[in-house]
Structure formats: C-alpha cells, structure tokens
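Asks: Sequence and predicted structure below; questions after.
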Amino acid sequence: MQGENLTIWSLFFLEGFSRYPELEIVLFVFSLVMYLITLLGNSTLILIAVLDSCLQSPMYLFLGNLSFMDICYTSASIPTLLVNLLSCQKTIIFSGCAVQMYVSLAMGSTECVLLAVMAYDRYVAICNPLRYPIVMNRQVCVQLATVSWVTGCLTALLEASFALQIPLCGNLIDHFTCEILAVLKLACTSSLLMDMVMLVVSVLLLPIPLLLICISYVFILSTVLRISSAEGRNKAFSTCGAHLTVVILYYGAALSMYLKPSSSSSQEIDKVISLLYGVLTPMLNPIIYSLRNKEVKDAMKRLLGRITLHQTRENL
C-alpha cells in the first residue's frame, strides 16, 4: 500500500471457501477432477475438429473456438483455486489478479458473442440449407469468429482497466478468484462511470446475444415444424440440441450472476454459482456435443482407431 489511505495494494487475500475448512479437501478433489476432464474433453474436441476431414464445416470451427475459450477460462482461475484450497496463505499478487480478471472477462464475453454466432449458423443451415455453403463460407466463418474474439477482448479490457484503477479500501476479496464484482465491493467509493460501463457491457453481452439466439430458434422451430417426416424433424433438432443445451447452461449461470439485484442472494451463493459456472459448464460442453452429435462420436472413434493402429504398429 502507498500513502495514508492505503488504497494501492500489491497483494490480495482470497477468502474463497475458508469459512468452511471441512469442505476444502472435497472442493479440491471436485475442482481438480472437473478441471482435468475439462482439459481432456475440450482438447479432444479441438484435436478432432482440426484432424478429421469430416469435421471441417463451420459448426466445428466455432466449436473448436468454444473449446479453446473454455480451456483458457478455467485455466485462468481453477489452478489458483486448487493451490489456495490446500494453502493457509490464500494470496494473489496484483498483476496475477489483473491477468485473472481480464482473461475470465475476455473468455466469458467472447463466448456470449460466439454462442449467438453459432445460433445464426444453425439458422442458416436449417432455414436456408441450399444457400448455406455460400452464406457460411470459410472466410465469413473466420470473420465471425474474429469479431467474437475482438468484441470479447475489447470489452474485457474496458471493464478491467476501469476496475483496476478504482481505489480500494481493503485487500480481502470475498471470492476464490479475482472476480470483478467481488473486487469492486472493496471500492472506497462508488463510481458512476464504472457502474455505467458494467451495465452497458452486461446488456451488450448478455440480453442482446440471448435475444438474437431466441430469434434464431424461433425461425428454426418454425421451419422444423413444417418438415413432414419425423426423421427429418429429429435430424434437424439433433443439430441444434447440443447448442441449445449449452446456451441454457451458460446464460442461466451468467444472468444469475451479473443481472440480479445485489441483495437477492448472499456472497456465498455467488461463489457456488461461480464455481459451477467456471468448472461444471466448460466440462459439460464437450460431453454434451459428443453425446448428442453422431459426427463427433464417429470422429472420436476414428481418432481412437488411428491411435490404436499406431500403437499396434509400434509394438510389432
């Protein structure tokens, strides 16, 4: 700290779940297992999307980006959580806190936009199948993915830069990570500018993309219901089921965290939601896409077959 008001901190203490020491080992095991499954599942999806020639469609390009975001998002906070769950000194330096806050915000914001892009991709594929190769060509897909990344990274930079400049009257963060809302609770005075930035970014990245997703699925549902054969309807629904499930999980947690009144739940509940949002959702994404998508399951079988064949040749 510097000066008499002690508002510039070089070290922060993370409260985490230290109020419940008997649960810390359980939470450590739970978080570690979920994190390893997240790394394995999302890395596998990226690998098969890159290596399998049958998965070179726009949907799998976006899915690869989604998996990479989930790896980055969990890696920004979960390793620190794991260390602190086993440590008596639950600390993080200012630069580490800044990086953690920025990466979490950037990946979360980018995913909001990307899920809307993926909904548009499904809309074009089902409602305009003949024009799909033209509308969603490789260049357009790369541009849409780039827009998602740029939007998420820039809005995160805006939020984090404002948040880190606000004078803080303490260095005990009542969270297991440098989550922006938890850090802002330490502010000495409320900042109207910061509140406006948070509100504008939250509206731009939560309700608006969600509205676009809903509009896309209204058109999709209308088109699917006009398909005469049950087999055709089931095939159309199967291509959207995984994405829709991920959207419900992701936006359900995000909206409950960022758009609720501050007095509606305790900080302990916020931490539990954050843990589920930061660990469980990224872990479930590749599982959902694998279980509900025949192409992904077939690609995984081909990849496992190649690995088995390679090992057999090496043994011979």
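Replies: All right, it came through fine. Numbering: from 1, shown residues only.
Asks: okay, CA-based contacts and neighbour counts for the rest of this
Replies: Will do.
Asks: Quickly note the distance from the nearest residue to Val113 once chain neighbours are set aside to Cys141.
Replies: Of all residues not flanking Val113 in the chain, Ser148 sits nearest, at 5.3 Å (C-alpha to C-alpha, 6 or more residues apart in numbering). Taking C-alpha to C-alpha, to the nearest Å as the measure, Ser148 falls 11 Å from Cys141.
Asks: before we move on, back to that, what distance separates the helix or strand in which the residue nearest to Val113 is found from the middle of the whole chain?
Replies: If you go by DSSP states H and E, Ser148 is part of helix 138-163. Distance, stretch centre to chain centre, for helix 138-163: 14 Å (C-alpha atoms, centre = their mean, to the nearest Å).
Asks: Residues in contact with whichever helix or strand comes after it: which ones?
Replies: Counting by DSSP H and E, the next helix or strand C-terminal to helix 138-163 is strand 172-173. Applying C-alpha atoms under 8 Å, 6 or more residues apart in numbering, the external contacts of strand 172-173 come out as 12-15, 182-183, 186.
Asks: Could you do stretch 85-102 as well?
Replies: 9-15, 17-18, 24-25, 27-28, 76-77, 84, 156-157, 160, 164, 177-180.
Asks: Below is an additional structure, to be compared with the one above:
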Amino acid sequence: MENYTFNSFVLQMEGINVTKDLLYTIFFLLLTFYIVTMILNVGFLILTIIDKNLHQPMYLLFCNLTVSDIVGSSQIFPRMLSDLLKPPSERLIGYYECVIQAFVNQWFSSTSHTVLMIMAFDRYVAICYSLRYSAIMNNSMVMKLSLSAWAVPLIFVVVLIGLSVRLNRCRTLVSNPYCDNASLFKLSCDSVVINNIYGLFYTAVLLGSSVGCILLTYGKIVVVCFTSKNKSLNRKAFKTCSTHLVVYLIMFFSGFTAIALHRFPQYSEYRKITSLLFFVVPGSLNSIIYGVQSKEVRSFLSKIFISNRNK
C-alpha cells in the first residue's frame, strides 16, 4: 500500500533505475554528453561574441537557443548525475527546489520552440525580402524578437506551475529523473482536471504555433524559390533553411515523445530516457549543425588552427 504524507517539504527523486553493472557506464555516458553540450554551446556563444562576422541576425537569434541549452542542461544534469550515484533512499530534494527546477525546465524547454519560430521568421525575411533584409532585421527587431521569445513562454509557464503549486500534496515520490510540471501535480491527491486541461491547452498552443509558423514561413520560402530563377538565392535558401529545419525536427520529436509518454505510466522508463534525450540530443547537435553549415564559423576556426600551427 502506498504511504501518504501530506504537504511534505522533502521529496524523493525516483531517478534512473539501472543495474550496478551499468551504473558507471551510464554515469560516464551522461557526463560526457553534458560536458560536450556545454563545450559546444558555450564555445559557440563566445565565438559569436568575439567574431564580428557572426554579428548577424541569424547567429544572434541562435544565441538564444544556446543559452536555453546551457541553462536547461545545467539545471538538470549535475543533480541527476549526483543522484545516480546515491541509493534511492538518499535521493532527496526540497519541495521548493523541485518547483524551481520544474519552472526553469518548463520555461527553457518552451523557449526552444519560440526561438526556432523567430529564427524561421528571420529566414523568411532573408529569402523573401532579401533587398530589405537589413532594414527589417535591424538590432531593434532582433532585440524585440528575442525578448518576445522569452517573455511569451514565461507567462504561460507561470500559470502552468502556479496551478500545480496550489494543490495539496499527499505523495513524496517524484517519478522522474528531474522535476517537471507533470511530476509536481502527480504528487497531489486533489483533482487535477484543471491542470490537465490547461496543460493540454498550453501544449497545443505551443506546438500548434511552432508547427504553424514553420509551415507558413517555409511554404512561402518554397514558393519564392520555385518562382525565382536566381540559383544563388535558391542555394542560400536550401542551405540555411535545411539547417534550421533539421534542428527544429530534432527538438520537436524528442520533446513531443516525452510529453506523450507522460500519459502512459506503463512506459515510465521509456519516458525517462526520452525526456533526457530532449536535453542531450538537441543540446549537443544544435551548435554542430549550425557550425558546420556556417562559412563564417569555419573561416574563424581555420584562422585559429592555421595560427596555432605557425607558432
């Protein structure tokens, strides 16, 4: 029979269930992914700051995604790796710490979608209004788009987490490797109908808006490319848009799978794995994908490599 503890301020993290034989293998694998993610994203952020050739709207907007990946990974992996080495009975977390982690996790995950939406708008302007691109995508517009990408999800997430915090808690086990909104309201024995309705509404608005934005902007880009006889423009469109689309699809499918599996408790271990992949896969691949396709990044790294060889 399940033990009930009402409104406890100490929670227990279920974490990842692995055998002793695989414990250190999984630990070092996740640690490697975290280190690689941090190096790539921090490196890209620093590179964008110091290289004036990267002071372009596309890269400045992409910096929002690197910041999201850095913070999102950092507020999950260090504690999760620490818990992995502890016995289950010692994987404890304070309730308010859990709420903060759930809030940050939800906010930065949502921001990844909105950042890719404003990046799609940037590509749309660059391809469809190339002659007016500099005038439209000026510093003021880049700042406004970046602020909106963070502010809009913040409003939704404050309401989302607030609905979970209002509930009385009768359980103490967080059935996840880290705290998120679903883990919070699952601690309650109160009715969570409102939470589920708002959660589905929030998910539908977020995913619907991101998918709609991608389809609309890319649809117009395709039309322009088909009607244009400018081969240079078409090559530019294919190069930049394919990169953005790959990043979006990776994030969309890893995030959607994790959300969907929350509705099926029998697949809890699969859900844990996919929820980690949402941070591991996009976080480690985004900078690589954008770095490989960028001639500015390749040029800067080549200069450094040649300079070091000549010393």
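Replies: Happy to help now that I have it. What you see is a predicted model, and the numbers here were worked out from it, not measured in a lab.
Asks: rewinding a little: what is the nearest of the contacts of strand 172-173 of structure 1 to Asn171 of structure 1?
Replies: Set against Asn171 of structure 1, the nearest of the contacts of strand 172-173 of structure 1 by C-alpha to C-alpha is Phe12 (4.8 Å).
Asks: Quick check: that closest one vs Leu61 of structure 1, distance?
Replies: 39 Å.
Asks: ok, now Ile208 of structure 1?
Replies: 23 Å.
Asks: list the buried ones in the helix or strand hosting Ser307 of structure 2?
Replies: Ser307 of structure 2 belongs to helix 295-310 when assigned by DSSP H and E. The neighbour-count check on helix 295-310 of structure 2 (16 or more other C-alpha atoms under 10 Å) flags 296-297 as buried.
Asks: one step back: can I get the contacts of strand 172-173 of structure 1 in JSON lines with secondary structure and neighbour count?
Replies: Shown next, in JSON lines, are those (DSSP: H, G, I helix; E, B strand; the rest coil; neighbours: other C-alpha atoms under 10 Å):
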{"residue": "Phe12", "secondary structure": "strand", "neighbour count": "19"}
{"residue": "Phe13", "secondary structure": "strand", "neighbour count": "20"}
{"residue": "Leu14", "secondary structure": "strand", "neighbour count": "22"}
{"residue": "Glu15", "secondary structure": "coil", "neighbour count": "17"}
{"residue": "Ala182", "secondary structure": "helix", "neighbour count": "18"}
{"residue": "Val183", "secondary structure": "helix", "neighbour count": "23"}
{"residue": "Leu186", "secondary structure": "coil", "neighbour count": "19"}
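Asks: what's the mean deviation for the lengthiest helix in structure 1 versus structure 2?
Replies: Across structure 1, the longest stretch assigned as helix under DSSP state H is helix 94-127. Following the fit onto structure 2, the mean deviation recorded for helix 94-127 of structure 1 is 0.9 Å by mean C-alpha distance after the TM-score superposition for structure 1.
Asks: Name the residues of that helix that come out as buried.
Replies: Going by 16+ other C-alpha under 10 Å, helix 94-127 of structure 1 has these buried residues: 94, 96-98, 100-127.
Asks: what angle do it and helix 138-163 make?
Replies: 150 degrees (axes from the mean of the first three to the mean of the last three C-alpha atoms, to 10 degrees).
Asks: Average offset of the next helix or strand after helix 94-127 of structure 1 relative to structure 2?
Replies: Next along the chain after helix 94-127 of structure 1, taking DSSP H and E as the criterion, comes helix 132-135. Following the fit onto structure 2, the mean deviation recorded for helix 132-135 of structure 1 is 1.1 Å by mean C-alpha distance after the TM-score superposition for structure 1.
Asks: In structure 2, which residue range corresponds to helix 132-135 of structure 1?
Replies: Across structure 2, the stretch matching helix 132-135 of structure 1 (TM-score structural alignment) is residues 133-136.
Asks: Pull out the buried positions in the matching stretch.
Replies: Buried residues in stretch 133-136 of structure 2, counting neighbours by 16+ other C-alpha under 10 Å, are found at 133, 136.
Asks: what does stretch 184-204 of structure 2 give?
Replies: Judged by neighbour count (16+ other C-alpha under 10 Å), stretch 184-204 of structure 2 contains these buried residues: 184-188, 195, 198-199, 202.
Asks: quick one: the host helix or strand of Ser31 of structure 1 to structure 2 mean distance?
Replies: In this assignment (DSSP H and E), Ser31 of structure 1 forms part of helix 24-51. For helix 24-51 of structure 1, the mean deviation from structure 2 after alignment is 1.0 Å (mean C-alpha distance after the TM-score superposition for structure 1).
Asks: Many thanks, I have nothing further to ask.
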